[in-house]
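Participant: Sharing a model that was predicted from the sequence below.
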Amino acid sequence: MADHIYQGAIMAGPYSAVREAGDMVFVSGQLPIDPETGVMPEGIEEQTRATLRNLEAAVRSIGLDKEAIVKTTVFMTDFSDFPAMNAVYADFFGEPYPSRSAMEVGALAADAVIEIEAVAHRS
């Protein structure tokens, strides 16, 4: 097993941003914060795009593409944003889509409106 911290990670606690276990890769929840500027965009569509870019950067840090992502969990502070998030998500991944769970939560770090974690598979 290997732990990885990719350059864009904004670490806020004792965890690995990316962790491999055999051929499985676990990516901690990604927020919509630009790793270079520390700025978070406004609105669910832009925050979803930024979060997915950070998720992609995490898997690329260990030599995988977003196509290796097989499962995601989406946390949102307002489930009425689901249709807008879903449209951005569909454009980002394309078919075959990862399996997914989505849920509304009371709050997220940095007052983000979305966070996404993932499981990827190394073939």
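Facilitator: The structure has been received and is ready for your questions.

Participant: only C-alpha atoms for contact and neighbour calcs from this point on.
Facilitator: Noted.

Participant: In this structure, which helix is the longest?
Facilitator: helix 44-60 (DSSP state H).

Participant: Buried residues, the helix or strand just after that helix. List them.
Facilitator: Moving toward the C-terminus from helix 44-60, the next helix or strand (DSSP states H and E) is strand 69-76. Buried positions in strand 69-76, judged by neighbour count with 16 or more other Cα atoms under 10 Å: 69, 70, 71, 72, 73, 74, 75, 76.

Participant: could these go into JSON lines alongside distance to residue 50?
Facilitator: Converted to JSON lines, these look like this (distance: Cα to Cα, whole Å):
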{"residue": "69", "distance to residue 50": "17"}
{"residue": "70", "distance to residue 50": "19"}
{"residue": "71", "distance to residue 50": "18"}
{"residue": "72", "distance to residue 50": "15"}
{"residue": "73", "distance to residue 50": "16"}
{"residue": "74", "distance to residue 50": "13"}
{"residue": "75", "distance to residue 50": "14"}
{"residue": "76", "distance to residue 50": "14"}
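
Participant: also this one, for the comparison:
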Amino acid sequence: MEILYTDKAPEAIGPYSQAIEAGGLVFLSGQLGIIPDTGALAHSLAAQTVQALENVSCVLKAANLTLKDVVKTTCYLKNMEDFALFNEIYGQYFGDHKPARSCFAVAQLPKDGLVEIEVVAEKKA
């Protein structure tokens, strides 16, 4: 097992790692729409979704991976009424690559975020 870290994504806000590589898979902890340089959340659902996906991309890059290597995502929204806008932005990032996905509305996210995205990616030999 290897702990992965990049300073291009937000620091973990608790006792966990940004990502762990194990058994040919890379497990990313959930990424909020936190701007790494400031530690603040982006200002809107759209901006937080973009930032969360950028953070995911940066952590994947630390493992020499891209969004094309993602096999599963789990997405958490504060409000399911935001699903259409979230889905539109998510689709722009993943394009024709369509990993398996779950998406849930939750009562509250850390830092009162509006969206959180976690992924599992495959590290090919």
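Facilitator: That came in fine, so what should we check first? No experiment lies behind these values; they were computed from the predicted model shown.

Participant: Quick check: TM-score for this pair?
Facilitator: Overlay of the two chains. TM-score (TM-score structural alignment, normalised by the length of structure 1): 0.95; 123 aligned residues with a Cα RMSD of 1.0 Å.

Participant: just to revisit the earlier point, the longest helix of structure 1 against structure 2, how far on average?
Facilitator: Overlaying structure 2 shows helix 44-60 of structure 1 at a mean distance of 0.6 Å from the equivalent residues (mean Cα distance after the TM-score superposition for structure 1).

Participant: Kindly calculate the angle that that helix makes with strand 69-76.
Facilitator: 140 degrees (axes from the mean of the first three to the mean of the last three Cα atoms, to 10 degrees).

Participant: From the contact counts, what lies against helix 44-60 of structure 1?
Facilitator: Applying 3 or more Cα pairs under 8 Å, 6 or more residues apart in numbering; DSSP states H and E, we find helix 44-60 of structure 1 packed against strand 24-30, helix 82-93, strand 114-121.

Participant: Enumerate every residue touching residue 34 of structure 2.
Facilitator: Listed by Cα atoms under 8 Å, 6 or more residues apart in numbering, the contact partners of residue 34 of structure 2 are 10, 40, 41, 42, 48, 51, 52.

Participant: List buried residues within these.
Facilitator: The buried subset of those - by 16+ other Cα under 10 Å - is 10, 41, 42, 48, 51, 52.

Participant: got the contact list for residue 35 of structure 1?
Facilitator: Counted by Cα under 8 Å, 6+ apart, residue 35 of structure 1 has contacts 8, 9, 10.

Participant: tell me which of those residues is nearest to residue 114 of structure 1?
Facilitator: For these, the closest approach to residue 114 of structure 1 (Cα to Cα) belongs to residue 10, at 15.5 Å.

Participant: so what's that closest one closest to, chain neighbours aside?
Facilitator: Excluding the flanking residues, the one nearest residue 10 of structure 1 by Cα to Cα, 6 or more residues apart in numbering is residue 35, at 6.9 Å.

Participant: Perfect, that will be all.
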